[in-house]
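Chemist: no sequence on this one, just coordinates:
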């Protein structure tokens, strides 16, 4: 049995694809949700007892509060963290938050390029499963992979999380460029230099460059930096065009600020993340932020 905690779009999509593969799936929400076909909705976390894996699919900024409130009620078993973001209060990764709240709990991370709507429809998707435990990782890979959801395994938990988190910030920046009509050349430049920032920060924190070059970094970046299905890109595009911001959780907003703090703590320059944060917090207009980026000293690539 697979347990899914969090009945939003992504949690419901993961529940649906696992159920379509013939697995027993139980989906928990604070209010029992209307489940996808083949999924059992439950209102008590105890109903997830005995699960091969429990997927925690709540927003990144809600992980800490959720585990504080409900962590003691979570049945034993591997916990797979599915949110992409750095905590804006503690500047910790999702696994760091979970390890502090649930010591000795087996942990893994599910991340990479996958839109909830496409996963729910059964469209082919490949994601990254990151797990430091050499026995648990392969077991979870086989337990969660389906004919329509292919999971690639890595033990680089830090790199996988930072790729998924920082690409949201870059996607907001690309949306700003799109909304303001600054052109595809500018968007390509921002994506490429944003990828360099992702790599610098991840390696400074102990991640590996090849992880950032994989699905959890480059793959997710390619998906989210040009599609209106990306909430981060859509928010940036609306801001760039002077339109009202779309509703819903946009993970890159809080992560932009947190990434800048992480960069400062580790001596890593993140000019694009800083520019996005400045625009979001209205410390600079988009025009001022772009001018500052273009005026940076010339350097080798």
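Modeler: Perfect, thanks for sending it. Source: prediction; values computed, not measured. Numbers count the residues shown, from 1 in each chain.

Chemist: rest of the way, CA atoms for contacts and neighbours
Modeler: OK.

Chemist: Give me the neighbour count for residue 240.
Modeler: Neighbours of residue 240 under the rule other CA atoms under 10 Å: 24.

Chemist: My guess is it contacts residue 182. True?
Modeler: No. Under the criterion of CA atoms under 8 Å, residue 240 makes no contact with residue 182, lying 9.5 Å away.

Chemist: try it against this one:
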């Protein structure tokens, strides 16, 4: 490799070494980028650097040897792109710690899917508060970490108001088996990723209650309607909700127990409580936290999103599951497509 080619190598820092962060590090390394992966846990750093595997969060997937793991945030200081892949409720604190090390030219790639529980703010709003001058990209779409890390075909939305930045990122990490599609609708890309987690819990509950495939298909479709309604409140484009980061992610997350949120819902549907399930997990089901703040936003904004309200009532208000289901089924019959005239 020539010195000129070396100079052109994109430096990518991934903050958060859970399954998805590790998969994105693997994808970036396979695309030829120089990758540094930050992990909070010392055992994860050791596992990746010495055995080239994240034995804690992505067991059984051999990782590219050029991935360097660290628990020092200062290592992010020279990166071209910084992927934020920590759980949504930790984004603010980690970004605040990271701020002192990075330049204003570093592009923040937001990969966390959720809404801040304490403030009701979107992750893009949190990033803008802490790093107001940093270019921002939202990366979201229908992706299971194990499949991306193994190089199975996937596609994602890469959204930014700076299309040049979005395309530079796509060129850096894209491969035939990992296809980034550019978008300008940053808010829409984020909302799709946040809300689908709550709907996946709902689908899991119906699966755990053995309500059948018809019920799940209807629930996914009505969930999309709620996603569009919520997104339009924030200025998101309807077309974005129909794309990879909306409908695509919704279908994937609501259709397989591989989804942490759906598997949480299945366990709840089978009779376990949300608290006991969450306490026994090392990984985070973002929808558990997002549901409560979404319900508050719906009340404050007078948004009619009954599926979200039902999930919150089951998870956080102690409502009986069968009562919540019957309340949904007994809602008045209405037109499928809302008439805005």
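Modeler: Perfect, I can see it now. Values in this document were obtained by computation on a predicted structure and should not be read as measured data.

Chemist: TM-score for this pair?
Modeler: With the length set by TM-score structural alignment, normalised by the length of the first structure, the two chains reach a TM-score of 0.95; 301 aligned residues with a CA RMSD of 1.5 Å.

Chemist: which residue lines up with residue 174 of the second structure in the first structure?
Modeler: Counting by TM-score structural alignment, residue 174 of the second structure corresponds to residue 145 in the first structure.

Chemist: same check, this time on residue 26 of the second structure
Modeler: In the first structure, residue 26 of the second structure lands on residue 16 (TM-score structural alignment).

Chemist: where along the first structure do the strands fall?
Modeler: Assigned by DSSP state E, the strands in the first structure fall at 2-5, 25-28, 39-42, 53-56, 79-81, 107-111, 125-130, 149-154.

Chemist: Switch those strands over to CSV; also include mean neighbour count.
Modeler: Output for the strands of the first structure, formatted as CSV (neighbours: other CA atoms under 10 Å):
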stretch, mean neighbour count
strand 2-5, 25
strand 25-28, 26
strand 39-42, 20
strand 53-56, 25
strand 79-81, 25
strand 107-111, 26
strand 125-130, 24
strand 149-154, 19
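
Chemist: Go through the ones you listed and name the closest to residue 221 of the first structure.
Modeler: strand 107-111 (11.8 Å; CA to CA).

Chemist: Identify the residues contacting the closest one?
Modeler: For strand 107-111 of the first structure, the external contacting residues (CA atoms under 8 Å, 6 or more residues apart in numbering) are 78-84, 95, 98-99, 127-132, 137, 157, 160-161, 164, 216.

Chemist: Neighbours of the match of residue 174 of the second structure, how many?
Modeler: 18.

Chemist: Not counting residues beside it along the chain, what's closest to it?
Modeler: Distances taken as CA to CA, 6 or more residues apart in numbering place residue 151 nearest to residue 145 of the first structure, at 5.6 Å, with adjacent residues excluded.

Chemist: Can you pull up the most central residue in the second structure?
Modeler: Centroid check for the second structure by CA atoms, centre = their mean gives residue 113 as the closest residue, at 3.1 Å.

Chemist: List the contacts of the aligned residue in the first structure for that residue.
Modeler: The alignment partner of residue 113 of the second structure in the first structure, by TM-score structural alignment, is residue 84. Contacts here follow CA under 8 Å, 6+ apart; on that basis residue 84 of the first structure touches 59-60, 94, 111, 161, 164-165, 251.

Chemist: how about the residues you listed in CSV, adding distance to residue 40 of the first structure?
Modeler: Formatted as CSV, the contacts of residue 84 of the first structure follow (distance: CA to CA, whole Å):
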residue, distance to residue 40 of the first structure
59, 22
60, 25
94, 27
111, 24
161, 29
164, 29
165, 30
251, 28
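
Chemist: Determine which residue in the first structure is aligned with residue 215 of the second structure, please.
Modeler: Match for residue 215 of the second structure (TM-score structural alignment): residue 186.

Chemist: returning to that earlier point: check whether the residue nearest to residue 145 of the first structure really touches residue 141, as I assumed.
Modeler: Yes. The criterion here is CA under 8 Å, and residue 151 of the first structure meets it with residue 141 at 6.2 Å.
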